[in-house]
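Engineer: pasting the sequence and the predicted model now:
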Amino acid sequence: MKSTTRGTLAAVITGIAAAMGAAATPAAAAGTVPVPVPLGGAEAALGTELPEVGGQVPLPTPVVPEPPRFVEGRLMPENTVPRLPVDGGLPGLELRAPLAHALDDGFDHVDVGLPASDVRTLTPGLALDAPLTNPSPGELPTFKQPELAVLAPVLRATPGADLTAGPGLGL
């Protein structure tokens, strides 16, 4: 392969990679990736209007776990097994369907929108303390009741939905 051919091929590959990177940047900034469902071939084959369907798939978000905190009067950290945050999302869905009139040849439309929404969670954790008191100068630690607590999981989400109907196909 000539060097000019290799240079041209490298330039084309670089351009394609840059275009794909530029196309992926807005989706990553939004936190979701749009997913269209192509139904054009089925519409042509059946000779009728089919619903338009699309969705959004959320991108997972990396989150740093909370570090253990030491508290005065305890031998072990406050959250011995820390709760780990896990952020993600619920997928979204968009549906637009034609509604045929019963008495004439016209159409109306109905839209259903379920936007992607954030989900924030914390996994269960564990807090425990040793059955010994803190040593003080000149004294040995003494025994005490051990402490154990299970930290409950947390789930936060705000899903929503939109339902619209109107005259015409509403394109």
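Structural biologist: Looks like it arrived, so ask away. Residues are numbered from 1 along each chain as shown.

Engineer: switch to C-alpha atoms for all contacts and neighbour counts from now on
Structural biologist: OK.

Engineer: what's the separation between Val64 and Leu122?
Structural biologist: Distance, Val64 to Leu122, by C-alpha to C-alpha, to the nearest Å: 12 Å.

Engineer: let's bring in a second one:
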Amino acid sequence: MKPTTRGTLAAVVTGVVAAVGASAAPAVAAETVPVPLPLEGVEHSLNVKAPKLAGELPLLMPGAPQGPTYVEGRLLPASAVPQVPLGAALPGLKAETPLPRVVGEGFERVGLDAPAADLRTLTPGLNVDTPLTAPNPDALGLPSLQDPQAAVLTPLLRTAPTANLGLV
């Protein structure tokens, strides 16, 4: 085999491996973990139709905190204790239970589907300022006195959960 043919073949194989590797999602990238609840043993032992239950548990994904912001005229930076973003999901639930044929033919189960919803949060933060100002050139470079300031940055919680309830 010629060296150019080997090089071309190696480039093609490398491209295919890279394409396959890029399409496969890593296990760490999952935002929720499915949790099935097996109830088949109850159906077989008691000879009744058992409900089907499954859930989704979220994985907490911490983000990078926002760095300090320096403001002119202050000795300490804004956001002395920065807010940390956390991303996760609300737990999901999927349930189906047998229904007696009271409703009519074709409706044998009632189901609830509440998928995991994205959840974005920011932890509380702290913003403080000292009782001294920055050096004042009018006062020979000495700082002036001011009231000390402290503020708690409120936490943030943002989500949009949904659910579907219906007959199956």
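Structural biologist: Alright, I've got the coordinates. These numbers come from a predicted model, not from an experiment.

Engineer: what's the overlap in contacts for Val64 and Leu122 of the first structure?
Structural biologist: Common neighbours of Val64 of the first structure and Leu122, counting by C-alpha atoms under 8 Å, 6 or more residues apart in numbering, are 84-85.

Engineer: looking at the two, which is more packed in?
Structural biologist: Leu122 (18 against 9; other C-alpha atoms under 10 Å).

Engineer: show me what contacts that one?
Structural biologist: 83-86, 153-155.

Engineer: mind doing that once more with 10 Å?
Structural biologist: 65, 82-87, 151-156 (C-alpha atoms under 10 Å, 6 or more residues apart in numbering).

Engineer: on the three-state scheme, the spatially most central residue of the second structure is what?
Structural biologist: Nearest to the mean C-alpha position of the second structure, counting by C-alpha atoms, centre = their mean, stands Ala88 at 2.0 Å. Secondary structure state of Ala88 of the second structure, per DSSP: H, G, I helix; E, B strand; the rest coil, is strand.

Engineer: pretty sure it sits against Glu31.
Structural biologist: Yes: here Ala88 of the second structure lies in contact with Glu31, judged by C-alpha atoms under 10 Å, at a distance of 6.6 Å.

Engineer: what do these two both touch?
Structural biologist: 57-61, 116, 118.

Engineer: going through these, which ones are buried?
Structural biologist: 57-59, 116, 118 (16 or more other C-alpha atoms under 10 Å).

Engineer: about what we covered before: ok, the shared contacts of Ala88 and Glu31 of the second structure vs Val168 of the second structure, which is closest?
Structural biologist: Each of these was scored against Val168 of the second structure by C-alpha to C-alpha, and Ala116 proved nearest at 21.1 Å.
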